[in-house]
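Student: compute the structure for the input listed below.
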Amino acid sequence: MNPAAEPRLAEPTSRLLNLDAIDEVDAEETKMTAAFDVLATQLEGKPEAEAQDMLQKASSESMENHSEMVGGFIFGMLTDGSRAEQASWFRYMNYVVRDGYAHAISVLRYIVGLSRFSRMSVPCRKQLLWLLDQMIALSVPGMEGVVMTLLRQLRGGDVSAENIGLISGTLDLLMRHRDWLFSYSRLIATSFYVYIRLLLEHSKFKTLLDREVAFCSCLIREKFLECSEIGRDLVRALQDVARIPEFEQIWRTLLVEPRKLSPHCKGIVELLKRPTHRHFLQSRLTLEMEQRLLFIVERLSWERHRRNLLWFVERYLSATESDALFADVVRYIIGVYHPSNEVLASNIVPRYVVIGGLLRFIKTNVAAANVKLAIFYDYLFYDPAVDSIMNIEPAILLMYRSVDKYAYITGTLLEFLLFCVDEYYPPLQEVIRRHVQGALADILQKGVINSLVPIVECPAIDTHVRDLARVTLRALLTANPPTAATPLAGATPDLFPQAVESFSQKLSAEDGELGMDSEGDLVTNGVTADAQIDSTQHEVDVLLTDDDMEDAEANAAVHSGSAAASDDEENAEEALPEGESLWLFGGSITEYRTGCRTKDMAKATKALRDMLVVYATM
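Tutor: Presented below is the predicted three-dimensional model:
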């Protein structure tokens, strides 16, 4: 065929989003565009009084007219011209509103909630923030829901100019309307949780970081009761920022004199015993991220999920700044997505497999430690009366199903859990021990697994870890020995496949298949294995557009980032990056003992450094 004769895709005509030729313009945007164009034509050159009379008369004819006009004016404010023109469209919208801005709120929630929001042009984002500012100033009912949705669009692990601008602009909005913000307890807590997690990524943006710290420290001091509604993940969030001076003092106050923060605050134990509301765990994933992750855990089989998980990691978790987001994604999988009985009975990939798959891409000991804490966090103060068994199921299944083929995963996780029992909060060591034992007892009683013996007695587990587990879990091991009815704890094949598919660089124009690289290395919790890349083509589970896939250079950077660390990277890691967590990389204790036994003092010294990382405030 003559290439010149091939049909060309029409350029997208969106004024709101930066679309590619293959993208479709949103149907609602098309309607709003048409409505705005009609209004702009009708109003051109009209005096103010005449324009007001015409608009009010037209909007009174029917609610359909009213809705179209409101949507058209909002679209004009986002996409058309200067600030003076924005003000004109806003004034015109106020002339026609007859429902207390209910339809305007509906339109704004739709726009802010677009799954393709990240592709909104920068000028439109700025004009959106201006419009929200105007609506909040008018105390329009329902604006708290719009801002709550906007907080979901602040991307973690993304330090692009566009995203930083949106994060900064939203922060300005919240700080400017502080009194309004303080009227909505759920919005206070959500704003705090989103920004205290985001600020971990902004060390290179000092001005923004200082404002985020000031904002969050103000909220926690002045609205502690509202922030405490977050639950136990409030403590996890505060731990990660405890070395920032403003939060160090708050952390000390919470531990020593909690009533200074609020007369109703009984201390850190009260927070730790309160399960985190799913809303807050959900708030850390953008709407697009959530949609893509749910596609994996709700629709894909064991055999088909790996390619999409690889794509998900490359898309959202590949940047250096994504370390904190790994833990938040794990918390979402554990605390927000609870599969239905229908899904549990199907061949859909289990949650623990997805979590295990994510572990492969963690690049630092600090991130690995924080992810393991995220996995076990609900064990430490588990109460069957208020906690869900679904929150502790993934961790035990990941250990249980890894015994056969991936015992180092079982050993690392078991060691970390036992370490948390003794060291998470020493004054409550026995309390935490009882809660962990209670969590495991509930697991056994409800039949998630039938016995802990296959985990504890796994021959590949370090002797010290096994001995410690036998002491800590003695009653459970004795009461639930393995029987003939106990299924083998072997992993389902390919939990951590030796043949790993790499990220594609381009889509095949013919059938949408993903291209493959030839070979690469795989790191799983510090264990390096050469992996021959599977060059076989498989059915694509999601049609990934060119926009979804990064260029070759970006893919190469991602691939090398998840591969075996270079000598330079290992040396850099020894410096213990800022923000290190109290919670050790699970293998550090074992690595230290092994290094001492084999006289590998460099390895032992590095492991010892990792083990000695503690908060100065603890």
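
Student: alpha carbons only for contacts and neighbour counts from here, please
Tutor: Will do.

Student: so Gly561 versus Val313, what's the distance?
Tutor: 11 Å (Cα to Cα, to the nearest Å).

Student: Ile250 now?
Tutor: 34 Å.

Student: and the helices in the stretch 251-400 of the chain?
Tutor: Taking DSSP state H, counting those that start in this stretch, the helices of the stretch 251-400 of the chain run over residues 268-272, 278-282, 287-299, 305-316, 323-335, 341-344, 351-359, 365-376, 393-401.

Student: run the chain-centre distance for the shortest one.
Tutor: Pointing back at helix 341-344 there. The chain centre lies 24 Å from the centre of helix 341-344; the measure is Cα atoms, centre = their mean, to the nearest Å.

Student: show me what counts as buried in that helix.
Tutor: By 16 or more other Cα atoms under 10 Å, helix 341-344 has no buried positions at all.

Student: so what touches stretch 456-463?
Tutor: Val403, Ala407, Tyr408, Thr410, Gly411, Arg466, Ala469, Arg470, Thr590 (Cα atoms under 8 Å, 6 or more residues apart in numbering).

Student: the fourth one and Asp404 touch, don't they?
Tutor: Read that as Thr410. No. If you go by Cα atoms under 8 Å, Thr410 and Asp404 don't touch, sitting 9.4 Å apart.

Student: more crowded one of the two?
Tutor: Thr410 (26 against 20; other Cα atoms under 10 Å).

Student: what residues are up against the more buried one?
Tutor: Leu398, Met399, Tyr400, Ser402, Val403, Ile455, Ile461.

Student: and the residues you listed as JSON lines, adding neighbour count?
Tutor: Converted to JSON lines, the contacts of Thr410 look like this (neighbours: other Cα atoms under 10 Å):
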{"residue": "Leu398", "neighbour count": "24"}
{"residue": "Met399", "neighbour count": "28"}
{"residue": "Tyr400", "neighbour count": "26"}
{"residue": "Ser402", "neighbour count": "25"}
{"residue": "Val403", "neighbour count": "25"}
{"residue": "Ile455", "neighbour count": "23"}
{"residue": "Ile461", "neighbour count": "21"}
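
Student: sorry, back to before: what's the closest of the helices of the stretch 251-400 of the chain to Gly71?
Tutor: helix 287-299 (22.5 Å; Cα to Cα).

Student: distance from that closest one to the middle of the chain?
Tutor: 12 Å.

Student: what packs against that helix?
Tutor: With contacts taken as 3 or more Cα pairs under 8 Å, 6 or more residues apart in numbering; DSSP states H and E, helix 287-299 sits against helix 305-316.

Student: how big is the angle separating the helix it packs on from helix 351-359?
Tutor: Here helix 305-316 runs at an angle of 50 degrees relative to helix 351-359 (axes from the mean of the first three to the mean of the last three Cα atoms, to 10 degrees).

Student: please give the structure of this sequence too, so both can be compared:
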Amino acid sequence: TRAAAPGFAPLLLSLLRRVPFPGDARLPDLIREHSSFLAAEEPQLLASAVFAFLRLLARNRLAPFPRSAECSNCEECKSAKNLEECGEKLVSFCVSVLRDHFQVCTLIGRDLVRSLHELVLVPEFQGFWKDLMLARNTDICRVVTPGWCTALSISPEMETQLLFMMSNVKWGGQKRYQLWFARKHLMVPGGEERIPDIVRFICCGYHPTNEVIQSGVIARWAVIGWLLTSCSKGYIVANAKLALFYDWLFFDETKGNVMNIEPAMLLMLNSISQYVDITNVLLEFLFLLIENYEVRRKEAIEQCVRCAFIVLVKKGVLPSLELLTGCEKLSPLLRQKLVAFLSSTTPVAAVEACLKPINEVSKAAELKKRVCSN
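Tutor: The predicted structure follows:
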């Protein structure tokens, strides 16, 4: 079989990270032809293919190929048109592999659920959701999405440039790099729709060492803040905020990685001084998610979010939640809601430890560290 040939799997993985591209319509057929072999011998590759195509379909559903006369005959537009033409084939491939090799696809983790939520109005995915996902949704959401998976939804060039920014570019010198990145990747047809996937990659796919965090380079939370302010469409902002908070909704101290939830907290915390509206908007969105994301599991989600807050303090991401609950700049209503939320059915000792007052000197010293041990 061709799938057993040396180099076949790395080649497929490389191609998956570059879709859409001219001629990629043959890729789903090639993978489906060898799906049984891949499920047995290269399960991560098969799961990668499903996730890459799901994210591609989700982005294309939100930003269909522009048909205006103003659209130039550039490579991005050619790729978008190519994707539109083979969309049905991608849907068929994803549903087929999900049904035949569902256990392999669970390697994707909770982002499988996030992706299918975005595609649930597509009839084929709607049927699959009712048949299989409703019963298994909860279990899959407990599985943390691995970093290699989130990297599949951005191009290798994006990954290289983002990693360079977050490991080499010092504070104060990031604007020209951000502008260059935006012109290259975001200011193109369908580019803005990539922002939620970029946010997921930053949260789950790149965890800087303490040495990098202390080196004065631009932090992950700052890059995410810039991306959020770069969104011009409301639904993209909402999807990006969901991507930022997604791990909070299912956080388990025994399985979860605090680095996945750290950027959201630091973005809220560091925006208070000059951009308190960002903190208010993010907190409000988090409460909306708790109330509405999955009503049947509301209590479980509440407990996961409380756990996330407590673990962030325990791991030293912030010295105390009093930085939020005691901040007069925040919306009084949100502050009251946060205090009530943290106190509800949470062990008293844990709440008191997280809400303990700290003096201003201690605040400044602790915030400068921003070191997250895991």
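
Student: would you turn the contacts of Thr410 of the first structure into CSV with distance to Leu373 of the first structure?
Tutor: As requested, these are exported to CSV (distance: Cα to Cα, whole Å):
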residue, distance to Leu373 of the first structure
Leu398, 14
Met399, 14
Tyr400, 18
Ser402, 18
Val403, 20
Ile455, 19
Ile461, 20
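
Student: can you show me which of the residues you listed carry over to the second structure?
Tutor: Contacts conserved in the second structure for the contacts of Thr410 of the first structure, counting by both residues aligned by TM-score structural alignment, their matches' Cα atoms under 8 Å: Leu398, Met399, Tyr400, Ser402, Val403, Ile461.

Student: the second structure: which residue goes with the last one?
Tutor: This means Ile461 of the first structure. Under the alignment (TM-score structural alignment), Ile461 of the first structure maps onto Leu330 of the second structure.

Student: ok, the fourth one next?
Tutor: Ser402 of the first structure is assigned Ser271 in the second structure as its aligned equivalent, the criterion being TM-score structural alignment.

Student: sorry, back to before: nearest to Trp180 of the first structure among the contacts of Thr410 of the first structure?
Tutor: Leu398 (44.9 Å).

Student: the closest one contacts Arg351, correct?
Tutor: No. Look at Leu398 of the first structure against Arg351 with Cα under 8 Å: they stay out of range, at 9.0 Å.

Student: rewinding a little: now do the contacts for the match of Ser402 of the first structure.
Tutor: Asp277, Ile278, Thr279.

Student: nearest to Ile198 of the second structure, out of these: which one, please.
Tutor: Taking the contacts of Ser271 of the second structure together and measuring to Ile198 of the second structure by Cα to Cα, the closest member is Ile278, at 18.9 Å.

Student: before we move on, the earlier item: and the helices of the stretch 251-400 of the first structure as a markdown table, adding distance to Gln86 of the first structure?
Tutor: Conversion of these to a markdown table gives the following (distance: least, Cα to Cα, whole Å):
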| stretch | distance to Gln86 of the first structure |
| --- | --- |
| helix 268-272 | 46 |
| helix 278-282 | 33 |
| helix 287-299 | 28 |
| helix 305-316 | 34 |
| helix 323-335 | 36 |
| helix 341-344 | 49 |
| helix 351-359 | 45 |
| helix 365-376 | 45 |
| helix 393-401 | 50 |
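
Student: which one of these lies nearest to Met54 of the first structure?
Tutor: That would be helix 287-299 among the helices of the stretch 251-400 of the first structure, by Cα to Cα, at 39.4 Å.

Student: corresponding residues in the second structure for the closest one?
Tutor: The aligned range for helix 287-299 of the first structure is 156-168, by TM-score structural alignment.

Student: from Phe312 of the first structure, how far out is Met69 of the first structure?
Tutor: Counting by Cα to Cα - Met69 of the first structure and Phe312 of the first structure are separated by 39 Å.

Student: hmm, Val188 of the second structure is touching Glu76, no?
Tutor: Yes. The pair Val188 of the second structure / Glu76 is scored as a contact, 7.0 Å apart, by Cα under 8 Å.

Student: more neighbours, those two?
Tutor: Glu76 (18 against 13).

Student: doesn't the more buried one lie inside a helix?
Tutor: Yes. Assessed by DSSP: H, G, I helix; E, B strand; the rest coil, Glu76 of the second structure belongs to a helix.

Student: which residue of the first structure sits opposite it in the alignment?
Tutor: So Glu76 of the second structure corresponds to nothing, using TM-score structural alignment.

Student: dump the residue contacts of Glu76 of the second structure.
Tutor: Glu76 of the second structure touches Val188, Pro189, counting by Cα under 8 Å, 6+ apart.

Student: now do it against Glu88 of the second structure, distance only.
Tutor: 20 Å.

Student: next: Arg306 of the second structure.
Tutor: Where Glu88 of the second structure is concerned, Arg306 of the second structure sits at a distance of 41 Å (Cα to Cα).

Student: neighbour count for these two, which is higher?
Tutor: Arg306 (22 against 12).

Student: what lines up with that one in the first structure?
Tutor: That one, Arg306 of the second structure, aligns with Gln437 by TM-score structural alignment.

Student: residues in contact with that match?
Tutor: So Gln437 of the first structure contacts Leu473, Leu476 (Cα under 8 Å, 6+ apart).

Student: ok, now with 10 Å
Tutor: When contacts are counted by Cα atoms under 10 Å, 6 or more residues apart in numbering, Gln437 of the first structure touches Tyr379, Leu380, Tyr382, Val421, Val431, Ile443, Thr472, Leu473, Arg474, Ala475, Leu476.

Student: can you check Leu12 of the second structure too?
Tutor: Leu12 of the second structure neighbours (Cα under 10 Å, 6+ apart): Ala3, Leu27, Leu30, Ile31, Leu45, Leu46, Ser48, Ala49.

Student: what helix or strand is Thr528 of the first structure on?
Tutor: strand 527-532 (DSSP states H and E).

Student: hmm, back to that, ok, the contacts of Gln437 of the first structure vs Gly145 of the first structure, which is closest?
Tutor: Closest to Gly145 of the first structure, out of all of those and judged by Cα to Cα, is Tyr382, at 31.7 Å.

Student: and the closest one, what does it touch?
Tutor: Counting by Cα under 10 Å, 6+ apart, Tyr382 of the first structure makes contact with 272-275, 388-389, 391-392, 432, 434-440, 442.

Student: tell me the buried residues within those.
Tutor: By 16+ other Cα under 10 Å, those give 272-275, 389, 391-392, 432, 434-440, 442 as buried.
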